[in-house]
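Participant: Structure of the sequence below:
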Amino acid sequence: MEIKHTILVICYNQEKFIRQALDSVLCEQIKPHEIIIGDDFSTDGTRRILKDYKDKYPDIIKLVLNEKNIGIFANLNNIVQWANGDVISFLSGDDWYKPKFLEKMNAVISYQNLDPQVTRFLLMPNTVIHHPSGVEISMRNDARLFRRFTAVGLIFREKFRNQHTGISRALFQKWPAFESDSELIGPWADRVHHILFAQYLDNLVYMDADGPVYRSGVGVSSRTNHLELERSFQKALIRLRLYFKENKLRLNKLDNNYLEFLIAKTGLSLGVNYSSIMIFIHASWVVMRANVADIPYISRETFKVIRRIISKQKNRINN
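Facilitator: The predicted model follows:
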């Protein structure tokens, strides 16, 4: 079976990196069926580079050039409608893929006899973090956890290593649009979307291979201060709670308990008071009582919170 790969690329003012991103796909023996690139009204040399690649690969590259800057989430909404491959993968304009990534995805799909048109699967390669110093760290998935937690539960617990690569056509048909107010939530709006999408997953497919490379220190999150990120995370969690109550999000009891724990933990980090401490302790106890597997992590987080509270009290006394 010939597998048609769609690569969806979003970019904005990434003339320094876009060549590496595209070459990581186009310089391989197995070429993608299509690369759809959404440029969000770049003002540097990005568009000139994109048009050069379009001239060189006219049958593969499709350009979606926004006439004004619409933001990352609207840009994503724009390009997904053009994808028609069997397996869909996303790629940011400042990231890239490791060599033979498409070939390795094909091998796994063939070995496991997966039909992208029928099964809602997601391939789970290692995500590589590329630091500004040049050091690379391969973030491996733990296949044992695939049987212990749902996909949503893995995301909540930061055990889900995927950059939206290797999405089957059957699963991609469930891809939800980003909400029009996603920019108000901030950088963590993609977590809301990620979880809404993950609830439709039938099969997480482990890949013991490095795939997407995430360039650390370059994206929007890298330019956002810690407090703003924490507030954005809180907004995202509260939105997920709302979607659960409105039946837009399916959560089992364990995952719902964990969502409430994350909300309590974030609330405590944004403001320590008696009420927030009691809410956090209660949420922690509910999670640990319901799932033994969560006890080590929750215990460590509780210890961190206690240390933070003691530190703040000491600073208050000293001042």
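
Participant: When you work out contacts or count neighbours from here on, use the C-alpha atoms and nothing else.
Facilitator: OK.

Participant: longest strand in the protein, by residue count?
Facilitator: Longest strand of the chain, by residue count under DSSP state E: strand 203-215.

Participant: residues making contact with that one?
Facilitator: 91, 94-98, 101, 104-105, 108, 119-132, 138, 140-141, 143, 146, 151, 163, 165 (C-alpha atoms under 8 Å, 6 or more residues apart in numbering).

Participant: in it, what's buried?
Facilitator: Buried residues in strand 203-215, counted by 16 or more other C-alpha atoms under 10 Å: Leu204, Val205, Tyr206, Met207, Ala209, Asp210, Gly211, Pro212, Val213, Tyr214, Arg215.

Participant: Can you lay out these as JSON lines showing distance to Val87?
Facilitator: Below are the buried residues of strand 203-215 laid out as JSON lines (distance: C-alpha to C-alpha, whole Å):
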{"residue": "Leu204", "distance to Val87": "14"}
{"residue": "Val205", "distance to Val87": "13"}
{"residue": "Tyr206", "distance to Val87": "16"}
{"residue": "Met207", "distance to Val87": "15"}
{"residue": "Ala209", "distance to Val87": "17"}
{"residue": "Asp210", "distance to Val87": "18"}
{"residue": "Gly211", "distance to Val87": "15"}
{"residue": "Pro212", "distance to Val87": "15"}
{"residue": "Val213", "distance to Val87": "19"}
{"residue": "Tyr214", "distance to Val87": "20"}
{"residue": "Arg215", "distance to Val87": "23"}
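
Participant: which of the residues in stretch 89-107 are buried?
Facilitator: Going by 16+ other C-alpha under 10 Å, stretch 89-107 has these buried residues: 89-97, 99-102, 104-106.

Participant: In helices, which of those residues fall?
Facilitator: When the buried residues of stretch 89-107 are checked against helices (DSSP state H), the matches are Phe101, Leu102, Lys104, Met105, Asn106.

Participant: Just flag the most distant two among those residues.
Facilitator: Spanning the widest gap among these are Phe101 and Asn106, at 8.7 Å by C-alpha to C-alpha.

Participant: got the contact list for the next helix or strand after the longest strand of the chain?
Facilitator: Following strand 203-215 in sequence order, the next helix or strand is helix 226-245 (DSSP states H and E). Residues from elsewhere that reach helix 226-245, judged by C-alpha under 8 Å, 6+ apart: 185-189, 191-192, 221, 249-251, 259, 262-263, 266-267, 270.

Participant: and the next element down the chain from helix 226-245?
Facilitator: Taking DSSP H and E, what comes next after helix 226-245 is helix 253-270.

Participant: Now show me the structure for the sequence below, then we'll compare the two:
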Amino acid sequence: MNTPLLSVCLITYNHENYIRQAIESVLMQKVNFDWELIIAEDCSTDTTRAIVLEYKEKYPDFIKLILQEKNVGPAKNWKNLIETPKSKYIAYFEGDDYWTDPLKLQKQIDFLEFNPDYVLCFHQVNLLKPNGEIVDDFITKVPENYETIETLARLGNYIHTPSVVFRNIIISFPTEFEQSPMGDYFLYMLLAQDGKLKYLKEKMAIYREGVGIWSAKSEYLRNLNTAYTHALIVSCNHFDNPVSLVLLDRISLFLKAYENQIGKENLNLLNTCTKVNDCIYNYFLNKNKTNLSETIQMKSSKELIKEVLLRIKKRLWNK
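Facilitator: Below is the predicted model of the structure:
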């Protein structure tokens, strides 16, 4: 069999209520190229595995399975999946979402084939609310200057996973990639170093709102995971200094918003490298300088700095 032009990568865990619709939305695609479907199943506790095995039996040449022997978690399962294809392009989505346009893949592949300066193509989606209502996307807003890595770094993830087709150009992922709670955003940042992003204003997929692990997290935890992902991206040293500085600024904004909630354990989590360490340290240094200015006005600047540093060390890293 020839190497397929496109690999559809579908990640799933405990999606028994949704996985059939996800797979059927792949099978309905009309394309004029060789392709395959790869499903990574993370040892579900429901009937998800039985369902994907059923489809594998029906389509043995088209469907490939990655069946984890034990639950490895979404990060490792995702990494195993995304590193498997040898194809030129990858389309990725999760087992609780599905596609609605049978020409979705053809449209995106056609664009990428004729526009080599673009590394990723994404599109509008509709949201399926828990009550069954399908509505316009109210979660993300795609900015005007969406194509560049600088915008992606500054504004965060405005790309829904079921909308993505990208060039399979990453030879090896940094070790930090598997640690990231936002593997999709990390992936888009890696890709955006080598080209532009294209947004198609066609609604060709459904994203289930309020279903996934990410949706279930509190606002603080979502923002902590975002800041942690930024810290990991900075730590991997794959990015130019201006991009890293933008990500460090976003970490500082997280600290400003949640400085009264974040504890030593979470601060240690963010402390992925010297650059992030300095960012955290400088934030609290400047913050404490302001807070202490009235109470220790009579002290010398040297004494002031010493007292501030002792307070920061006690809060962040001293046992």
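
Participant: still on that earlier bit, and which of the buried residues of strand 203-215 of the first structure is nearest Asn315 of the first structure?
Facilitator: Distances from Asn315 of the first structure to the buried residues of strand 203-215 of the first structure, taken by C-alpha to C-alpha, are shortest for Arg215, at 36.5 Å.

Participant: And that closest one, what's its match in the second structure?
Facilitator: Taking TM-score structural alignment, the alignment pairs Arg215 of the first structure with Arg208 from the second structure.

Participant: dump the residue contacts of the closest residue to that match other than its chain neighbours.
Facilitator: Counting by C-alpha to C-alpha, 6 or more residues apart in numbering, Leu128 is the residue found nearest to Arg208 of the second structure once chain neighbours are left out, at 4.7 Å. Each residue near Leu128 of the second structure by C-alpha under 8 Å, 6+ apart is listed here: Ile134, Val135, Ile206, Tyr207, Arg208, Glu209.

Participant: Tell me which stretches of the stretch 1-150 of the second structure form strands.
Facilitator: 6-12, 35-41, 63-67, 89-94, 98-99, 118-128, 134-136 (DSSP state E, counting those that start in this stretch).

Participant: Please report how far whatever residue of the first structure lines up with the residue nearest to Arg208 of the second structure lies from Tyr12 of the first structure.
Facilitator: With TM-score structural alignment defining the correspondence, Leu128 of the second structure maps onto His130 in the first structure. Per C-alpha to C-alpha, to the nearest Å, His130 of the first structure is found 20 Å from Tyr12 of the first structure.

Participant: before we move on, what about Asn252 of the first structure?
Facilitator: Taken as C-alpha to C-alpha, the span from Asn252 of the first structure to Tyr12 of the first structure is 38 Å.

Participant: Who has more neighbours out of these two?
Facilitator: Counted by other C-alpha atoms under 10 Å, Asn252 of the first structure and Tyr12 do not tie: Tyr12 has more neighbours, with 22 against 10.

Participant: Please verify my assumption that that one contacts Leu50.
Facilitator: No: applying C-alpha atoms under 8 Å, one finds Tyr12 of the first structure not in contact with Leu50, separated by 11.4 Å.

Participant: What's the end-to-end length of stretch 11-29 of the second structure?
Facilitator: 18 Å.

Participant: go on, stretch 229-241 of the second structure?
Facilitator: 17 Å.

Participant: Mind naming the longest helix for the first structure?
Facilitator: Under DSSP H, the first structure gives helix 295-318 as its longest helix.

Participant: Can you tell me what sits against it?
Facilitator: Contacts for helix 295-318 of the first structure (C-alpha under 8 Å, 6+ apart): Val272, Ile281, Ser284, Val287, Met288.

Participant: now do stretch 238-248 of the second structure
Facilitator: Ile149, Glu150, Ala153, Arg154, Leu190, Gln193, His230, Ala231, Ile233, Val234, Val276, Cys279.

Participant: And the furthest pair within the residues you listed?
Facilitator: Gln193 and Cys279 (23.3 Å).

Participant: so what's Thr46 of the first structure up against?
Facilitator: Counting by C-alpha under 8 Å, 6+ apart, Thr46 of the first structure has contacts Tyr12, Asn13, Gln14, Glu15, Ile18.

Participant: Same question for Gln199 of the first structure.
Facilitator: So Gln199 of the first structure contacts Ala151, Val152, Leu249, Arg250 (C-alpha under 8 Å, 6+ apart).

Participant: try 7 Å
Facilitator: Residues counted as contacts of Gln199 of the first structure (C-alpha atoms under 7 Å, 6 or more residues apart in numbering) are Ala151, Val152, Arg250.

Participant: hmm, which of the residues you listed are common to the second structure?
Facilitator: With the contact criterion set to both residues aligned by TM-score structural alignment, their matches' C-alpha atoms under 7 Å, these that also touch in the second structure are Ala151.

Participant: Which helix or strand contains the nearest residue to Asn157 of the second structure once chain neighbours are set aside?
Facilitator: Closest residue to Asn157 of the second structure apart from its sequence neighbours, by C-alpha to C-alpha, 6+ apart: Tyr185 at 5.9 Å. For Tyr185 of the second structure, the element it lies in under DSSP H and E is helix 183-192.

Participant: neighbours of Asp194 of the second structure, just the number please.
Facilitator: 15.

Participant: hang on, it in a helix?
Facilitator: No: according to DSSP: H, G, I helix; E, B strand; the rest coil, Asp194 of the second structure belongs to no helix; its state is coil.

Participant: For it, list the residues it contacts.
Facilitator: Val119.

Participant: how about 10 Å then?
Facilitator: Asp117, Tyr118, Val119, Leu120, Ile149, Ile169, Ile170 (C-alpha atoms under 10 Å, 6 or more residues apart in numbering).

Participant: Can you tell me which of those are buried?
Facilitator: Tyr118, Val119, Leu120, Ile149.
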